[in-house]
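Asker: structure for this input, please:
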Amino acid sequence: MVEGEMMWPSSLLPAVLYQLPESAFVTAMCVVSFASLAFAGLSELRGDHLAYSKFWHVVSGQQKRSVAAAGALLSGRTGMLVAYVPALVAAAVSFAVPGAVQGQRAQILAAALAVHFLRRVLEVLFIHRYSGNMPLNTALPISSSYLLITITMIYAQHLAIGLPEPPTDLLYVGVLLFTVGIAGNFYHHYLLSKLRKGGNDEKGYKIPKGGLFELVTCPHYLFEITGFFGFAMISPTIYALAMASGTAVYLVGRSFATKRWYKSKFEDFPVRIKLWCPISCDELGY
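Answerer: Here you go, the predicted model:
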């Protein structure tokens, strides 16, 4: 049993997941992906933030770290392109690899992954506004992790070729969740971009307004989680489920950090805005 299975009733898993053949690679990736995401979420709770986060500069004395300690710096925009482009290329190229995406479910999964990362790249180029830099030694691990996630998700689905479909087929529910997730995520990213009308160099922060920002801290990450559970239903493998669960745990940790940050910066932060859902605006440079 891989670690991710412990989060779900054992009687439910066979009804919704493929019973994949043993794979040391997929099992290891399940454990590593879920554990690393959960650890990152706990780190956010403790105030230990990633080096591309706005919190890294302003919380817990981390603003005192030197540029030398952070490593070579990329612009925020370049750093995020480095993070996303390899995964986009991998998802697109999978259609050209013989046998990699056989069948409707595998093709929908690969297409959804390509759309997911294409949307991120387009947002980096045309929507997001950046006021900081990203260390190269942060951009490269993020890029590698997204690339591995994409490859592993497609490979785990590949292992299901010829296997019986799960008794409960959630493929089209997953497509719906993915569509809702990507649309809601984009819309709230767009609202965030409107906060900086003075251009990329404007560093003032504001309380986001509009959409679900009136109710929760950062709804764009609620939709991010929704999209990842869409992946898990499109490709009902234990790895996709472990990734969706790990992403949710990580973003919950960041929701605490974000609300704590907002309350420290804005005395008038509305009490009606709830913690759930996740969360932080800092991946976008906000």
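Asker: from here on, just use CA atoms for contacts and neighbour counts.
Answerer: Will do.
Asker: and the lengthiest helix in the chain, what does it pack onto?
Answerer: The longest helix of the chain (DSSP state H) is helix 238-265. The contact analysis (3 or more CA pairs under 8 Å, 6 or more residues apart in numbering; DSSP states H and E) places helix 238-265 against helix 24-46, helix 136-158, helix 219-234.
Asker: and the angle for it with helix 136-158?
Answerer: Orientation of helix 238-265 against helix 136-158 (axes from the mean of the first three to the mean of the last three CA atoms, to 10 degrees) gives an angle of 150 degrees.
Asker: among the helices and strands packed on helix 238-265, which comes closest to R77?
Answerer: Among the helices and strands packed on helix 238-265, the nearest to R77 by CA to CA is helix 136-158 (10.8 Å).
Asker: for comparison, sequence B:
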Amino acid sequence: MVFPELLPSFLYSPPPSIFISAMSIISFLSLTHSGFMESKGKNMQYAKFFNNAGSIKTSSVDKKAKLSGRIGMVIFYTPPLLVGMASFAFLPNDGGLRFDLLRLALIIHFFKRVFEVLFIHKFSGEMEIEAAIIISLSYFVSTASIIYAQHLTNGLPEPSIDLMYVGILLFLLGITGNFYHHYLLSKLRSKGDEQYKIPQGGLFNLVICPHYLFEIIGFIGVSCIAQTLYALSFTIGTLFLLMGRSIATRRWYLSKFDNFPKNTRLKEAKKVFDTMSSRGCKPDAHSYDILINPDLLTCSVLFDIWVDFLAMDI
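Answerer: You can find the predicted model right below:
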């Protein structure tokens, strides 16, 4: 088979570690399952979908201890940030430039998260303390596993295809785009305003969740820097998780806003082609069909496929 033969070309050989082998499977399955559950409406207990889900089981949920959304998010992201920083103290100069870049990328990622929680995001809801602890623990373990898996590559032959510098570019693109769209989201509500609005600006007119799109790009960058099986499995799992969350976001917008378009990117594409036609241009008919017919979207370029996955236009 081609795929198993291709793996050694861009991945380190899997280390003889039962823990990392098990975590590669567990991370992928748990993240994929979470994405599936999100797509079916069973949302995580810190999302706006959960807080606005209605009265089902409200009485049992209200009895559980809660804290503010901001404090809960700080609890999420502080432990993995500390893990990345501590790795420089406990594993100094362990794996050369690649190892240092990976740890630095993880530190930047979680520092950005904490910064956004403290200074960018607007919070109006609460979350259960139990959920905050569980999610924080999952971030802690996954970050430690990525670092430990990289530590175990010390002394192993480098992959024949070096993706480290490609990974740096993708990570920077992803984290910048993610931060920018988080900033746009924060501008939708003033302090004390609990009313949600349809996001505008950036790629929000093309993609329902561009912040998720760029987060996926960032994690692809991390996996390219690491080039380990665990980082790859975690990234693929994260992709499915955020796709599921994008489905939930689209469903939530449709339920809350009567004027929310059912097909964001395709409506914008149709406007472009209509404008071209009004100016005497005649775009290729096949290209027009691809952009306005959901049944033909799989014929579009790879970027459009990704956009449609996250916008859930297919």
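Asker: just give the TM-score of the two.
Answerer: After superposition, the two chains reach a TM-score (TM-score structural alignment, normalised by the length of structure 1) of 0.90; 271 aligned residues with a CA RMSD of 2.0 Å.
Asker: returning to that earlier point: quick one: the longest helix of structure 1 aligns where in structure 2?
Answerer: Using TM-score structural alignment, helix 238-265 of structure 1 corresponds to residues 229-256 of structure 2.
Asker: repeat that for stretch 14-24 of structure 1.
Answerer: Aligned using TM-score structural alignment, stretch 14-24 of structure 1 spans residues 8-18 in structure 2.
Asker: which residues of the stretch 1-150 of structure 1 fall in strands?
Answerer: 73-75, 133-135 (DSSP state E, counting those that start in this stretch).
Asker: the last one vs structure 2, average distance?
Answerer: After superposition onto structure 2, strand 133-135 of structure 1 lies on average 0.9 Å away from the residues it aligns with, using mean CA distance after the TM-score superposition for structure 1.
Asker: now do that strand: distance to the chain's middle.
Answerer: Distance of strand 133-135 of structure 1 from the chain centroid (CA atoms, centre = their mean, to the nearest Å) equals 19 Å.
Asker: need the strands of the stretch 1-150 of structure 1 in TSV (columns: mean neighbour count).
Answerer: Listed next are the strands of the stretch 1-150 of structure 1 as TSV, based on neighbours: other CA atoms under 10 Å:
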stretch	mean neighbour count
strand 73-75	17
strand 133-135	21
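Asker: will you turn those into CSV that also has distance to M29 of structure 1?
Answerer: Output for the strands of the stretch 1-150 of structure 1, formatted as CSV (distance: least, CA to CA, whole Å):
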stretch, distance to M29 of structure 1
strand 73-75, 29
strand 133-135, 26
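Asker: pull the number of nearby residues for A240 of structure 1.
Answerer: When neighbours are defined as other CA atoms under 10 Å, A240 of structure 1 has 28 of them.
Asker: give the contact list for it.
Answerer: M153, F229, F231, A232 (CA atoms under 8 Å, 6 or more residues apart in numbering).
Asker: overlap between those and structure 2?
Answerer: Of the contacts of A240 of structure 1, the ones still in contact in structure 2 (both residues aligned by TM-score structural alignment, their matches' CA atoms under 8 Å) are M153, F231, A232.
Asker: pretty sure the last one is in contact with G174, am I right?
Answerer: Right, the one you point to is A232 of structure 1. Yes: contact status for A232 of structure 1 versus G174: in contact at 7.2 Å, counting by CA atoms under 8 Å.
Asker: so between these two, which is more surrounded?
Answerer: Applying other CA under 10 Å to A232 of structure 1 and G174 shows that A232 carries more neighbours, namely 29 against 23.
Asker: got the contact list for the more buried one?
Answerer: In this structure, A232 of structure 1 makes contact with G174, A240, L241, A244, judged by CA under 8 Å, 6+ apart.
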